[in-house]
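Student: got a sequence here, can you build the structure:
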Amino acid sequence: MLPLPSEQQLGPRPFYLVDTMKDGALKTQLSACTGPFRKSNFSIAHRGAPLQLPEHSRESYLAAARMGAGVIECDVTFTRDRQLVCRHSQCDLHTTTNILSKPDLATKCTQPFSPADPATGKKASAKCCTSDITLAEFKTLTAKMDAADTSATNVADYQNGTPRWRTDLYASPGTLMTHAESIALIKSLGAKFTPELKAPEVPMPFDGDYSQEKYATQMLDEYRAAGIPAADVFPQSFDLNDIKFWLRTAPDFGAQAVYLDGRYAAPSFDHLRSETWTPSMPELKAAGLRILAPPIYMLLTLDSSGRIVPSHYARAAREAGLDLITWSLERDGPLTKGGGFFHRSIKPAIDREGDTMTVLDVLAKDVGVRGVFSDWPATTTFYASCTGLR
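Tutor: Predicted coordinates:
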């Protein structure tokens, strides 16, 4: 493994983003920034560096560290023999690995490949889960860019669905990682850890007695076994019960647990109306939570003049004494048409790639987030270095 540079190597993307910004004080400031660029805990690697490399692969983690990510994510799920591995979803192997091209393993998938039928409009589909296979079988797979062509009538075409704004140029080979392997690698890279306990897609307890509590405990036990200080680990979950469990049973880890706020999916939830927030911000704080992590759009809104400003949700979280982390920068694809899910509350103000930097600036300076997940950590490292963030 090549040693990490003492100054991070960011490549051309951050400078491209600055070049495409609207003229103004922020563009002037960032245009004058030539380094040095340093590793920053503000820069959180979302699944590694999946804008160009297969997510949660060894290669993606290495790239993230070389781009200065101070914190690197492993989404944690389990295999049929209860071993922990890094995957964004328990059931994403059909879009993130080559499992469908391996007949002996493809037949073990929860839902084997079914081709599209143009005559009826039926889309191609499959569902392959880590819990369908053993760790030894998982280790025979290779990672690929997360994508599928649902119009495909064969496996090869189904697996060849990477969006044009991503790339397959660096996708082979992609080395899959166990959770323990990710810990050893990230430790060697001098970064901190943010594992996410993924929601099981199989009934729990699994295989008789593998409960949610055992799963949540096993994840933290692998950091203890590796000698990682709890202060260097930011365990995440979308399930508030997981956070409360860690606070009760592992308070050293629970102290910096991150509640990923997925309440946006509930029809009754409105991030602009506090009466729809259950629990409330003060109730989250009283439960022992310190770090709240919503998607970017929930922290931002537009004022009467069309400027991007902190949302009511963002202000209420800070007033309750909660720290904020947000996700996921550079995941919407091109911003020339306003972006997608992550920019949906500010779409009218987004019309160019350089708006990535404007959004980042509001999140850092006005909202006051402590870190930002990005699919390309060079961008957040660049911003942190140029504005004096650590």
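Student: drop to CA atoms for contacts and neighbour counts, all remaining ones
Tutor: OK.
Student: helix or strand for Ala63, which one?
Tutor: Per DSSP states H and E: Ala63 is located in helix 58-66.
Student: list the helices and strands that helix packs on?
Tutor: Packing partners of helix 58-66 (3 or more C-alpha pairs under 8 Å, 6 or more residues apart in numbering; DSSP states H and E): strand 69-78.
Student: follow-up on the earlier one: what's the helix holding Ala63 in contact with?
Tutor: 4-5, 8-10, 45, 47-50, 53-54, 72, 174-177, 182, 186, 189, 191, 376-378 (C-alpha atoms under 8 Å, 6 or more residues apart in numbering).
Student: let's compare: structure for the following, please.
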Amino acid sequence: MPTRFRSALLSALFCVAFIAPAAAQHTLPREAQIGPRPFYLVDKMKDGPLKQKLQQCTGPFHKTDFSIGHRGAALQFPEHTKESYSAAARMGAGVIECDVTFTKDRQLVCRHSQCDLHTTTNILSLPALAAKCTMPFIPADPATGRKASAKCCTSDITLAEFRTLTAKMDGFNPNATNVAGYQDGTPRWRTDLYSHSGTLMTHDESIALIKSLGAKFTPELKAPEVAMPFDGDYTQEKYASQMLRAYKDAGIPASDVLAQSFSLADILYWVKTEPEFAAQAVYLEGRYETSGLHPAKPETWKPSMVELKAQGVKILAPPITLMLALNDKSEIVPSEYAKAAKAAGLDLIGWSLERDGPLDRGGGFYHKSIKAAIDRDGDTLTVLDVLAQQVGVRGMFSDWPATTTFYASCMGMK
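Tutor: Here you go, the predicted model:
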């Protein structure tokens, strides 16, 4: 074989062996990279059989649908960004969340709230866009006690303008007297190491990325903070249909999409119009904020668990605190709410692990019902074990999916 042909053949073989795999580098490997944090949490657990079992767990750790990336991996990466989603996938999240809202020109983007751009992006640093905010920045006034404030919504700007923003860690300084100080408000237990170049995502871009990572989807239809119909004829129903249509257009099977909403009306609309998606739609529990729902008082659960099931709800997703209680021995056990949901045939998904920060003082909202039993970071895994083994949740949202991936792998869960 002539030398030039031999060289060409070797070059081609090199391309097949090395370049082709590199092109597929975004595909999520079955084996997950969990890093040191889960082992740190194990070390901080109270002594007992669960700690002993987890101490003996050295892998392999694998991707699992039990591990749901809450806004990606928001403990350290700016939420709903390419970087956050990619980190969640590497940590084994089998399902990744895009909270969905819309821009001024009715394009869908990933943001936790329609009006959070002032705390999650650099919009206030861009004068032309800051001027379009619903409420431009108002500095704190120490003399009067006025706190700094602003309100910038995706519906204030177009998709093209949204694309010019950079994401940052969610947070703000209420005592700031200037924009730079206001945006410097990341909680101390998070980090700004990765927050200087967060890549915002449209809904369509999130679908393409998450698909390439080999994960499933859990988009949340965020409640609009503008009057609906928006701009004349953009109704809630059009908005709800638009979100699901994006998955159809992308060729995503309905079975891979766990559509979420805090609005029961949205869920029932999907039951009526999109039964394939409704089969795994997730009703997010927010009634504790609006109707006084109490996890130990069934008379406050309106509709009841049985009624929700009869209306077509398949999956209920409450915050951790609603699913747990303390018994007379101060042990963490399933709440009456959680037991009733399971008895009615509802699947449960919990939110959100690793969101309270350090647990040495009992945690915050997510551990409110069991605060007396929480005194160390290792209790994260104790709580997760009760949710998985006694409550029977089918999945857990987590701000650091490595933790849920580690637990699921060690316990032999899919």
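Student: the helix holding Ala63 of structure 1 aligns to what range in structure 2?
Tutor: The alignment of helix 58-66 of structure 1 onto structure 2 (TM-score structural alignment) spans residues 82-90.
Student: one step back: next, the mean deviation of the helix holding Ala63 of structure 1 compared to structure 2.
Tutor: Helix 58-66 of structure 1, aligned to structure 2 and superposed, deviates on average by 0.2 Å (mean C-alpha distance after the TM-score superposition for structure 1).
Student: in strands, which of the contacts of helix 58-66 of structure 1 fall?
Tutor: The members of the contacts of helix 58-66 of structure 1 that map onto strands under DSSP state E are 45, 72.
Student: which of the contacts of helix 58-66 of structure 1 count as buried?
Tutor: 4, 8-10, 45, 47-50, 53-54, 72, 174-177, 182, 186, 189, 191, 376-378 (16 or more other C-alpha atoms under 10 Å).
Student: where along the stretch 201-350 of structure 1 do the helices fall?
Tutor: Using DSSP state H, counting those that start in this stretch, the helices of the stretch 201-350 of structure 1 run over 212-225, 240-249, 251-254, 281-286, 312-319.
Student: what's the shortest one aligned against in structure 2?
Tutor: In this case it means helix 251-254 of structure 1. The aligned range for helix 251-254 of structure 1 in structure 2 is 275-278, by TM-score structural alignment.
Student: what lies in contact with the matching stretch?
Tutor: Residues beyond stretch 275-278 of structure 2 that count as contacts (C-alpha under 8 Å, 6+ apart) turn out to be 244, 254-255, 257-259, 267, 270-271, 313-314.
Student: give me the mean deviation of it from structure 1.
Tutor: Mean for stretch 275-278 of structure 2 is 0.5 Å (mean C-alpha distance after the TM-score superposition for structure 1).
Student: tell me which residues of that stretch come out buried.
Tutor: 277-278.
Student: next up, the contacts around the most centrally placed residue in structure 2.
Tutor: By C-alpha atoms, centre = their mean, structure 2 has its centre lying nearest to His70, at 1.9 Å. Going by C-alpha under 8 Å, 6+ apart, His70 of structure 2 touches 96-97, 352, 397-401.
Student: same deal with Ile320 of structure 2?
Tutor: Going by C-alpha under 8 Å, 6+ apart, Ile320 of structure 2 touches 350-353, 366-367.
Student: could you measure from Ala216 of structure 1 over to Ser237 of structure 1?
Tutor: As for Ala216 of structure 1, its distance to Ser237 of structure 1 is 10 Å (criterion: C-alpha to C-alpha, to the nearest Å).
Student: find residues that contact each of the two.
Tutor: Common neighbours of Ala216 of structure 1 and Ser237, using C-alpha under 8 Å, 6+ apart, are Leu197.
Student: the strands in structure 1, which residues?
Tutor: 40-45, 69-78, 84-86, 111-114, 125-127, 192-197, 236-237, 258-260, 291-293, 300-302, 308-310, 323-329, 371-374.
Student: residue farthest from the centroid of structure 1?
Tutor: Structure 1, farthest from centre, C-alpha atoms, centre = their mean: Ala119 at 37.5 Å.
Student: that residue -> structure 2?
Tutor: Matched to structure 2 by TM-score structural alignment, Ala119 of structure 1 sits across from Ala143.
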